[in-house]
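Chemist: when you get a sec, could you give me coordinates for this:
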Amino acid sequence: MNLPILTKLTSRGELVLEHRNIGDDIIVTLTGGDGHVGAVAVGHYDNTGGHASSSVITLPSHRDDAIALDAARKITSATHNTTILTAGIHFPDITNEEIREVLSKADELINDLIRALEEA
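Modeler: Down below sits the predicted model:
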């Protein structure tokens, strides 16, 4: 099941979340501004322990790791499915306040995706 592309507008530009299933597994891309791959996270659900964990690989000079790690774990925790999430958001000369806004909007997108997956 593939859901439509989800977007949120920030003061610096648009964030875009795309989703695709491969069997029961979930692949998500989260980009914004000058989109790229800055980090890749894998979320895994431990059925025995009943919890989700995630791991991340970050490309040099990128800071997309925290958002990718958290989002992969959050989606996996909600769905109990393996999640691969790529994140790449770049708005030149972004301020700390704008970073907080982008992180908040990205979290809203992840929550929107989780709700859509639960309703499907």
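Chemist: only C-alpha atoms for contact and neighbour calcs from this point on.
Modeler: Will do.
Chemist: which residues touch Ala87?
Modeler: Thr29, Leu30, Thr31, His36, Val37, Gly38, Ala39, Val40, Asp64, Asp65, Ile67, Ala68 (Cα atoms under 8 Å, 6 or more residues apart in numbering).
Chemist: buried residues in the helix or strand where the first one lies, which are they?
Modeler: Assigned by DSSP states H and E, Thr29 falls within strand 25-33. The neighbour-count check on strand 25-33 (16 or more other Cα atoms under 10 Å) flags Asp25, Ile26, Ile27, Val28, Thr29, Leu30, Thr31, Gly32 as buried.
Chemist: now the other sequence, so there's something to compare against:
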Amino acid sequence: MNRLSFSEKQGLFEVLAQVDQAGEDILVLLTGGRAHIGAVAIAQPRPSLRDPQQISSTGSVFTLLGHKEDAVAKNMAEGLSAGLNRNVVVVAGIHWDKLAPDDIKILAGLCRRLGDRITAEISQGAGNRMASAKKE
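Modeler: Next up, the predicted model:
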């Protein structure tokens, strides 16, 4: 199985995403700075409550004591799940010392951009390449 790798960088910050496929499901390892496991989010696609013709997602998150990655992990998991109509798990560990509020906004933006890129890449056929590589 092929692993897809993505990175987004701004200033001193770089956030990395490694994407694997387990059957039809997607697993993302999201790291930056001092990598670790801070939060794990899982999301499942479902019909939208506003418009059942659209796909939305429901997610849950487990955050280790003292960690703050819950929002980025859940947002990415739910966004990917709705965008790809697949089950998604995101394991997030992003850490830099003494971040200012503006730094946190930058990192959240980098994570959003990564999620958008992952959705676009898999939607445009990388998921098929991942599946065919798994068969080899």
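Chemist: can you calculate the TM-score here?
Modeler: Overlay of the two chains. TM-score (TM-score structural alignment, normalised by the length of structure 1): 0.93; 120 aligned residues with a Cα RMSD of 1.6 Å.
Chemist: give me the mean distance between the strand holding Thr29 of structure 1 and structure 2.
Modeler: Here the mean offset of strand 25-33 of structure 1 against structure 2 after fitting is 0.4 Å, by mean Cα distance after the TM-score superposition for structure 1.
Chemist: what range in structure 2 does stretch 91-106 of structure 1 sit on?
Modeler: The aligned range for stretch 91-106 of structure 1 in structure 2 is 96-111, by TM-score structural alignment.
Chemist: what's the longest helix in structure 2?
Modeler: helix 101-121 (DSSP state H).
Chemist: check which helices and strands that one sits against.
Modeler: strand 4-10, strand 13-22, helix 70-84 (3 or more Cα pairs under 8 Å, 6 or more residues apart in numbering; DSSP states H and E).
Chemist: and whichever helix or strand comes after the last one, what's buried?
Modeler: Following the chain from helix 70-84 of structure 2 toward its C-terminal end, the next helix or strand by DSSP H and E is strand 88-95. Judged by neighbour count (16+ other Cα under 10 Å), strand 88-95 of structure 2 contains these buried residues: Val88, Val89, Val90, Val91, Ala92, Gly93, Ile94, His95.
Chemist: identify the residues contacting the third one.
Modeler: For Val90 of structure 2, the residues meeting the contact criterion (Cα under 8 Å, 6+ apart) are Leu27, Val28, Leu29, Leu30, Val40, Ala41, Ile42, Ala73, Lys74, Met76, Ala77.
Chemist: need the residues you listed in CSV with distance to Arg117 of structure 2, can you?
Modeler: Converted to CSV, these look like this (distance: Cα to Cα, whole Å):
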residue, distance to Arg117 of structure 2
Leu27, 15
Val28, 13
Leu29, 14
Leu30, 13
Val40, 20
Ala41, 19
Ile42, 19
Ala73, 15
Lys74, 17
Met76, 11
Ala77, 13
